[in-house]
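Novice: need a structure here:
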Amino acid sequence: MTAVAVYSYTHSVTYVTDNILKSLKDIIRLSGLNPNDFVSDWDINARGIQTWIETGDLESVSLEIYHPRTDALIFRWEIEIAYQWTGGDGSFYTDTDQLKYAIKKAGVVPSEAKYRLLTHTKTGRPDVSGWSRTSARSTTGMVKQSLGSTIEHSGLGASTGYWRHP
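Specialist: Purely as a prediction, here's the structure:
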């Protein structure tokens, strides 16, 4: 019985990790940016996100889209992790339609815009090769639009939102 629960949780972690990364790739691509850098770092990104979800240390994943000359934040997309895994019937979903609608509503970013992936983890989380500590750009003067739950697997899930200028 324990082996089944461990496998199910591992499956949930993998599903949520994969769909966080796919959602971020969609945000990059549909915002008018080139996803090549993101795709080339896929394994590093997956290793960090999956490790920290497994340990319960990942609180959120952020994609900062910023102007490279001014370093000003244009948008910040945030995916917050919800740890309510139940191991029940294996229900799962990813709300790609809601995400695509929100990206379209947010609008295409300037072609010269850049992006970077950040995570917010609990203090004392394990280090993961390829990841380093950094600070997020300020959202002062911006407002947050929440989309609600966008990824779910047996209670382990994620809610998405984005910061924008009013």
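
Novice: please make it C-alpha for all contacts and neighbour counts, starting now.
Specialist: Noted.

Novice: next helix or strand past the top helix by length along the chain?
Specialist: Determined from DSSP state H, the single longest helix within the chain is helix 2-30. Going down the chain from helix 2-30, the next helix or strand is helix 36-40, by DSSP states H and E.

Novice: gap between that following helix and the chain center?
Specialist: Averaging C-alpha positions (CA atoms, centre = their mean, to the nearest Å) puts helix 36-40 15 Å from its chain's average.

Novice: and what of stretch 67-86?
Specialist: 7 Å.

Novice: in that stretch, what's buried?
Specialist: By 16 or more other CA atoms under 10 Å, the buried positions in stretch 67-86 come out as His67, Leu73, Ile74, Phe75, Arg76, Trp77, Glu78, Ile79, Glu80, Ile81, Ala82, Trp85.

Novice: could you also give me the structure for this second sequence? I'd like to compare it with the first:
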Amino acid sequence: MSTAVHVNTHAHAVTHVSTGLIRSLRQIIKESGLDPAKMTNQWPTLENGVEVWLTSRHLRSLVLEIHDPSRRQGDDLVGRFDFTINYGYYPDADGELWLDPDTVYYTVRKAGAFPSLCDYRIVADNEPGRPDVPGWSTTSLRSTAGFTRHEVGTAIGGGSLGAGLSYYTWTGS
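Specialist: Below you'll find the predicted structure:
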């Protein structure tokens, strides 16, 4: 006689990755010299949306756009950080949950400083058909024309879920 045990770690991975994403965004905001109070006030809404869309597998990426409000809209992006979700990160995962805050720390250093007058917003890029979540609305991402995307690598892992981190730097004229 043999016994088989199957543990569904997806729910645990979703909670871990969701929490890790929000905490990592807060780390980027604080270390970039931006005001974390705005994000703190939105924390429950952010957590709820990210968790719902990770569970339904609609979340493609979580994006932090940093913009200069003194510039003309459409020309106001000064920096961006993307956490890109990989639902097949480690398909045979054993349930290991991890977060690498050093990756986030060094990414902020590589991206450089932002003027203190800058503002930010967090945008969830979702697959079509995503469930609606209270407090979230539709929007478009700002143009990254003139910016170069730099891939850093995976910053958060949880079972088969992974979140890769990248940042954008201005290279245009």
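
Novice: if we can go back for a sec, so how far is the longest helix of the first structure off the chain centroid?
Specialist: Remark: helix 2-30 of the first structure is offset 10 Å from the chain centroid, using CA atoms, centre = their mean.

Novice: quick check, Trp77 of the first structure in contact with Trp163.
Specialist: Yes - counting by CA atoms under 8 Å, Trp163 is a contact partner of Trp77 of the first structure at 6.4 Å.

Novice: returning to that earlier point: which strands and helices sit next to the longest helix of the first structure?
Specialist: helix 42-54, helix 96-106, strand 143-153, strand 156-164 (3 or more CA pairs under 8 Å, 6 or more residues apart in numbering; DSSP states H and E).

Novice: the second structure: matching residues for the helix or strand following the second one?
Specialist: To tie it back to what came earlier, the one meant is helix 96-106 of the first structure. As assigned by DSSP H and E, the chain's next helix or strand after helix 96-106 of the first structure is strand 114-121. Aligned by TM-score structural alignment, strand 114-121 of the first structure falls on residues 119-126 of the second structure.

Novice: what residues sit buried inside the matching stretch?
Specialist: Residues Asp119, Tyr120, Ile122, Val123, Ala124, Asp125, Asn126 are the ones in stretch 119-126 of the second structure that count as buried (16+ other CA under 10 Å).

Novice: that one vs the first structure, average offset?
Specialist: Stretch 119-126 of the second structure differs from its equivalent in the first structure by a mean of 0.4 Å after superposition (mean CA distance after the TM-score superposition for the first structure).

Novice: and Ile66 of the second structure, what pairs with it in the first structure?
Specialist: Alignment note (TM-score structural alignment): Ile66 of the second structure maps to Ile65 of the first structure.

Novice: ok, now how distant is that match from Glu112 of the first structure?
Specialist: Separation of Ile65 of the first structure from Glu112 of the first structure (CA to CA, to the nearest Å): 10 Å.

Novice: Thr55 of the first structure now?
Specialist: In terms of CA to CA, Thr55 of the first structure sits 37 Å off from Glu112 of the first structure.

Novice: if we can go back for a sec, ok and the longest helix of the first structure relative to helix 96-106, angle-wise?
Specialist: If you take axes from the mean of the first three to the mean of the last three CA atoms, to 10 degrees, helix 2-30 of the first structure sits at 30 degrees to helix 96-106.

Novice: once you drop chain neighbours, what's closest to Glu80 of the first structure?
Specialist: Ser60 (4.2 Å; CA to CA, 6 or more residues apart in numbering).

Novice: mean shift of the helix or strand hosting the one you found relative to the second structure?
Specialist: Per DSSP H and E, Ser60 of the first structure falls inside strand 58-66. Once fitted to the second structure, strand 58-66 of the first structure is off its aligned match by 0.3 Å on average (mean CA distance after the TM-score superposition for the first structure).

Novice: which residues in the second structure does the helix or strand just after that strand match up with?
Specialist: Scanning forward in sequence from strand 58-66 of the first structure by DSSP H and E, the next helix or strand is strand 73-83. Matched against the second structure by TM-score structural alignment, strand 73-83 of the first structure falls on residues 77-87.
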